[in-house]
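Enquirer: Task: produce atomic coordinates for the following.
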Amino acid sequence: MDKLILKKTIVKLPNTNTQHSFRLSSDKLPLKENGYCSNEEIFSLDASLTKAIDLLSKEVETSNFMTLLTAFYLFLNRYTNKTKISIIIWHSESLINYQVQFLMDSVQDFTFKELLNLVKNGYCVRFQPLTSAKLSQDASNVSFALYSSTGHNAAPRYPAIDAKMNLDFNLFLNHNVEKTSGVLKYNGNIFDAKSIQRQLTNFQILLKSIVESENKNLPVGLLRIISGEEEKLIIENFSKTRFVAHSNKTIIELFEEQVAKNGLKPAIIEKKAETSYEQLNKEANKLAHFLRSNQSFGTCAILLSQGSNFVKSIIAVLKAGGSCAPLAVTNTSERLNLLLEDLNYPPLITTRTVLNKNGLNYPKIILLDEDKHSISSQPDSNLNLPRNPTDLAYVMFTSGSTGKPKGVLIEFKSLNNVVQWFKNCMSVSEEDRSSLIANPAFDAHIIEIWPHLITGSCLYVCSKKYRHNSNQILHWLQEKQITISFIPTAFAVPLIGEPQSDLSLTRLVVGGEKLNRFPHPQLTFDVYNCYGPTENSVISTFVNLSSHKTPSLKMPPIGKPIDNVQVYVLDNYLQPVPIGAAAELYVGGEGVARGYLKNEKLTKELYIESPFPHSQYLYRTGDLVAWTDDGNLVYKGRLKHELKHAQRDVSEIERILLQHPQVSQALAVVKGSQITCYCTLKHGYEAGTKKNLKTYLKHHVPQHLFPFALVILSYFPMTSNGKISKKSLPEI
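Expert: Purely as a prediction, here's the structure:
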């Protein structure tokens, strides 16, 4: 038992009355809020498997009850990606005896016998007395029972489950000398029969894997739980996308083709100023020649607000043979100095106006306003410099969960793939009017700008006063007759929650955060929910929610992989997990970035060699997801966050709050053991709303999810990238 000595977390726990809540949930939309529909699936284990379980129990000197309970715990662990799990135990068909709380921090590296010994000896397991009268929504909604029959034909008597017990997933087994029979009683209001049948199959596969002699020294994380047929479906159908041979021309070459074709057409309209394709190209060429004439050229930092100057600058840098590093103008001078140091002090394109606001003192500055005459004297001809697919195109800084900026290195092949996929998928045309809203330091600007410049459509710059208010964005979209727009999730939620009028919009692209509501069915435009870390070049998966065929999900899915991208849902041993099981998302294919700037250690940690033939490398996203039956992905949260707050699926509260007719936006935050809800209201609702919302939540939210506090805000504080700033929310 050397592993027990090495693992400092393994301690024997006393029996106490401390509650440890565990709720097994489903991605399925309940047929009725807080409803209960009693369903069951009957199954049996064959004689050889029953005998093997008997032998294993004798070998470990424990009961079949302990062996099968531990196997059931392991099954729940593999499906939920949680280690702290509580299970209600039935003593007889009418009496609940106690609740078992498994409190391990990690289980995957133990063999099954080691894990079984831990449970048998009470390590990291708490047995808590519990009666039927004490069952509440704070207790587990999962139960287990094992009964023994003496006769061959003895009919099992299983507990009757009703709605008052709040038990949604109940595994009851009956053991006799010939075989083990069983029934899985479940709440059909939240679980569907197809998923339950598949889970029962996987439970039996896991049991067989546990008792096979060749597996006795395997860690439980390597024990098989998925059938070959299901694994083939996932790897060959769900994970892979179609291979599309996009144009081998660079986006600069494709842009210059549009200049030749549509030179006099407007490329950018900012306020009342209009820049044609020909003018934009000439100005970018002059800046590119200027950049090459002043220094040896590599990465160039750009510190500009969103607009024509920024667009011109990124075109110029790529034309000049360099790579772009966009920086947010809202950064402090201290943070800017840190980022510029990481970039090895590159030239910085900005304006005097921007510098005066943040007080940056930096020697290698190109001022578009003060250097205007020097730049305008340069040639306006195309540079025609060759660019290779593996050349660096962008360095995008992302703070991630640590707050420390990381420079992500995006190559031309990745940039070309996402840009040309977006153009084709969204059917971008010369007639389109596209919005330019995203902060330049937010990678979403890539899909706002490039798909349109290589097509010949027009970019409309949304001025700053409109960018941080959903109603003002809506007014601006109407005024400019925008046909296609990317809007950060937090701003998009109020827009898609109710029908909109007087819009020319046909495609709304949403991304940046988890989307917690489906679009209203009467919307006249398509809503695309997009997901993707910067480390995989802006977008990895997408779904058109307006034509999505699975409206029974609680939350909008994040969809399927884009062209030439592969996605895998894998456990700690890089094995595919069953449909519906929660695990980490890995992404591969053309979108995978080169790695992190000056951080080889983190690059090796998060960019791993792929065990699958379709990708050379996979990026570990740190996001917890699950497959749906139709091959879409459902986002469940950040992996580290789930481990810390594993028992609280707060997105359920957000979903319910957004169904209230007075709520515009909703956010639920876990702090310690308490849940705080924040929301904004639709126009015209103020007086008495808080009391009404509390009453509404009491009737619709399960007790274990009821918030400690409800805070109504005039607006949500936002980061410069258009995401909700949780750090800036008021403390309670």
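Enquirer: When you work out contacts or count neighbours from here on, use the C-alpha atoms and nothing else.
Expert: OK.
Enquirer: ok, now how distant is residue 521 from residue 496?
Expert: The spacing between residue 521 and residue 496, counted by CA to CA, to the nearest Å, is 9 Å.
Enquirer: and those two? which has more neighbours close in?
Expert: residue 496 (20 against 14; other CA atoms under 10 Å).
Enquirer: Quick one: the helices in the stretch 51-200 of the chain, in order.
Expert: Residue ranges of the helices in the stretch 51-200 of the chain, as given by DSSP state H, counting those that start in this stretch, are 64-80, 112-120, 193-211.
Enquirer: In this protein, which strand is the longest?
Expert: When the chain is parsed with DSSP state E, its longest strand is strand 617-627.
Enquirer: List the contacts of that strand.
Expert: Around strand 617-627, the neighbours that count as contacts under CA atoms under 8 Å, 6 or more residues apart in numbering are 533, 535-536, 569, 578-589, 592, 606-610, 633-640, 642.
Enquirer: Residue 504: what's it in contact with?
Expert: Contacts were defined as CA under 8 Å, 6+ apart; by that measure residue 504 touches 477, 478, 481, 482, 483.
Enquirer: farthest-separated two in the residues you listed?
Expert: For the contacts of residue 504, the maximum inter-member distance is 9.6 Å, found between 478 and 483 (CA to CA).
Enquirer: Proceed likewise with the subsequent sequence, for comparison:
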Amino acid sequence: MTEALHCAFVELAAKTPEAIAVYSDAGVLTYGELNERSRVLAERLTADGAGPGVPVGICVERAPDLLVGILAALRTGSCYLPLDPNYPADRLAFMVQDSGTRLLLTTPASRASCPPGPTVVVLGETVVTEPGTKPVAVVPGDTAYVIYTSGSTGTPKGVAVRHSGCVAMLAEMDRVLEGCDLSGVSAASSVCFDLSVMEIFNALCRGGAVVLVESAVHLSESRYADRITHLNVVPSVMNGLLDAGAVPANVRTVVFGGEALRRKLVDRTYRETGADRVFNAYGPTEGTVFCSFGPVSEDGTGEPTIGPPTATDRVYVLDGNLERLPAGESGELYLGGAGLAHGYVSRASTTAERFVPDPFRRGERMYRTGDVVKFTDGGELQFLGRTDHQVKLRGYRIELEEVEARLTGCPEVREAAAVVRGSRLVGYVVPAGDGAAPDGPRLDTGLQSAITGRLAVELPDYMVPATLVFLTALPLGPGGKLDRNALPEPPAADPGGPLTAAGSPTEVALSEIWGQLLGLEPSGIDVHAAFYDLGGDSLLLVRLARLMTRRFDRRVRVPDLFSFRDISSLARWLDDESGAAPEVVQSARLRASARRAALRGRGAAGR
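Expert: This next block holds a predicted model:
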């Protein structure tokens, strides 16, 4: 067994340099080319201080350079810290500061997204070198990457994952996926989501090819979609792909993960695609991508399980006294074994709280997942729910407490709660001052735009509530705590008068795009109605941003769609040549820019 995540790739590149490693609309690379470019970059990173124990930030758009950077960081012995260029600037700055990252890799296209502080290395500015530095020997227990997940205290927390856990994960995939075609493995997950590790390295360490796409929502738009044979996908996204008839024709294997999988979707997948093998994978980031993984048969009955435990992980179902429970009885899931992460970066107390002594293995630890499960009689795991308020949306892990903390940090908000309803995140707000709703739950487009506009410059788009419901007070249970089950359904939007049809050419074009996505007649869409109120969801919002970018030849990001929620305001923004943001968002961005400038100034003074 190779001891480091990238070693099998380097060995394959030496044996089959002409084989295709990466397909991408931005370019195609062979194993030899990817290996050489990552070697050259590793030499440069080493000269700039990369090495064992040194995190290297990777702030690169979804192009082959992303894989070049990840491999280069690993080859130096460093761990990599994925930084999505589309994340809000403050969140990226927090991740860099919290992790102690002093070296950051980017490209000219993503340079403006980089937070201040670290030494920045820009791809394309490196010089080809002959091999100079000897390959760094990686200890299996060294950290391979740090991925930040949502935090219940209001700030994200970084999970440090070991090389040994990654290597064990790949060995398990080899065993479970034996015989599957890896000639085109989809890589559509954000690198800030640990499913990306499985997507990238399952292909590159087994002689397959990565098909790098912008996101699974845009799968059919990729020039190389027809090369995808192995599709990794979140269930909610797969439903959208099936609805749109957008699953590539050559897909033969589908691996689900990130959300609960339902039998109805499994049946649709077998019936409506060419897939002949379907798998379900489960696992928290703290357990290195997955800890249970198994096939889901075509002729099965009942809801799918999350599979049997992997051969390299220890999986316990325990009661409140940490006693093992027999099959059929529900309890909390605890994990141990090869996949266990080091813990949380810079959070010793949180690490001690969640990574506890293993009572069944002296001197070892286990991780409290917070998931409620039970073993079936056949030895597989059935997911039943959570012990806390963590949820999954589009496969991303969200601590509702973090969303609530950001909501209550807005000056317009006195109290707040958040829940997931269907495929949307809904916030419940008691307004500050005299803004409380006098007649029960209500919607307020203007107030919502102000609040979500603030959140859009602080949180990733999947953590910004799609809808805000304004209440006079949050419902409380007998003990005085928030009763989430008593939070009302969002009220229907009030059209407030006769329909206002599109007038300007921009409004007409937007109505056509909205109609295409929502299955509505463009002439029947009110230009003052919000996208979500017409049936949109978070997945369609991603497609909307992409379609608008193409149609209007102007970059449209999902956060922009939280600021301009209807066709009328979007059209005014698009027609404004200055591209001005609304006042609240613009002021927040100016404050963030001022903070970054101040940090750069302090850094320059220190040098």
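Enquirer: Superposed, what's their TM-score?
Expert: After superposition, the two chains reach a TM-score of 0.63 (TM-score structural alignment, normalised by the length of the second structure), with 430 aligned residues with a CA RMSD of 3.9 Å.
Enquirer: before we move on, the earlier item: what would the helices of the stretch 51-200 of the first structure look like in CSV with mean neighbour count and distance to residue 333 of the first structure?
Expert: As requested, the helices of the stretch 51-200 of the first structure are exported to CSV (neighbours: other CA atoms under 10 Å; distance: least, CA to CA, whole Å):
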stretch, mean neighbour count, distance to residue 333 of the first structure
helix 64-80, 20, 44
helix 112-120, 20, 53
helix 193-211, 18, 54
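Enquirer: So which of the ones you listed is nearest residue 724 of the first structure?
Expert: Each of these was checked against residue 724 of the first structure via CA to CA, and the shortest separation belongs to helix 64-80, namely 27.2 Å.
Enquirer: what packs against that closest one?
Expert: Applying 3 or more CA pairs under 8 Å, 6 or more residues apart in numbering; DSSP states H and E, one finds that helix 64-80 of the first structure contacts helix 47-60, strand 84-92, helix 112-120, helix 193-211.
Enquirer: in the second structure, what residues pair with the helix or strand where residue 334 of the first structure lies?
Expert: Assignment of secondary structure by DSSP states H and E places residue 334 of the first structure within helix 333-342. Under TM-score structural alignment, the match for helix 333-342 of the first structure in the second structure covers residues 89-98.
Enquirer: And for stretch 275-295 of the first structure?
Expert: With TM-score structural alignment applied, stretch 275-295 of the first structure matches the range 29-49 in the second structure.
Enquirer: can you give me the offset of the matching stretch from its chain's centre?
Expert: On the basis of CA atoms, centre = their mean, to the nearest Å, stretch 29-49 of the second structure is displaced by 26 Å from the centre of the chain it belongs to.
Enquirer: Could you do stretch 236-253 of the second structure as well?
Expert: For stretch 236-253 of the second structure, the distance between its averaged C-alpha position and the chain's averaged C-alpha position is 19 Å (CA atoms, centre = their mean).
Enquirer: ok, now stretch 712-731 of the first structure?
Expert: If you compare the mean C-alpha spot of stretch 712-731 of the first structure with that of the full chain, they lie 20 Å apart, counting by CA atoms, centre = their mean.
Enquirer: ok, now stretch 146-157 of the second structure?
Expert: Using CA atoms, centre = their mean, the distance between the centre of stretch 146-157 of the second structure and that of its chain works out at 12 Å.
Enquirer: Also stretch 219-237 of the second structure?
Expert: For stretch 219-237 of the second structure - counting by CA atoms, centre = their mean - the centre lies 16 Å from the chain centre.
Enquirer: can you list contacts of that stretch?
Expert: Counting by CA under 8 Å, 6+ apart, the neighbours of stretch 219-237 of the second structure from elsewhere in the structure are 23-25, 180-188, 199, 211, 213, 216-217, 246-261, 265, 394-395, 423, 539.
Enquirer: The helices and strands packed on helix 64-80 of the first structure: which one's closest to residue 296 of the first structure?
Expert: For those, distance to residue 296 of the first structure was read as CA to CA. The smallest value, 56.5 Å, belongs to strand 84-92.
Enquirer: Over in the second structure, find the residue span that closest one aligns onto.
Expert: Strand 84-92 of the first structure lines up with nothing in the second structure when matched by TM-score structural alignment.
Enquirer: Is the aligned residue in the second structure for residue 447 of the first structure in a helix, a strand, or coil?
Expert: Under the alignment (TM-score structural alignment), residue 447 of the first structure pairs with residue 198 in the second structure. State at residue 198 of the second structure, reduced to three classes by DSSP: H, G, I helix; E, B strand; the rest coil: helix.
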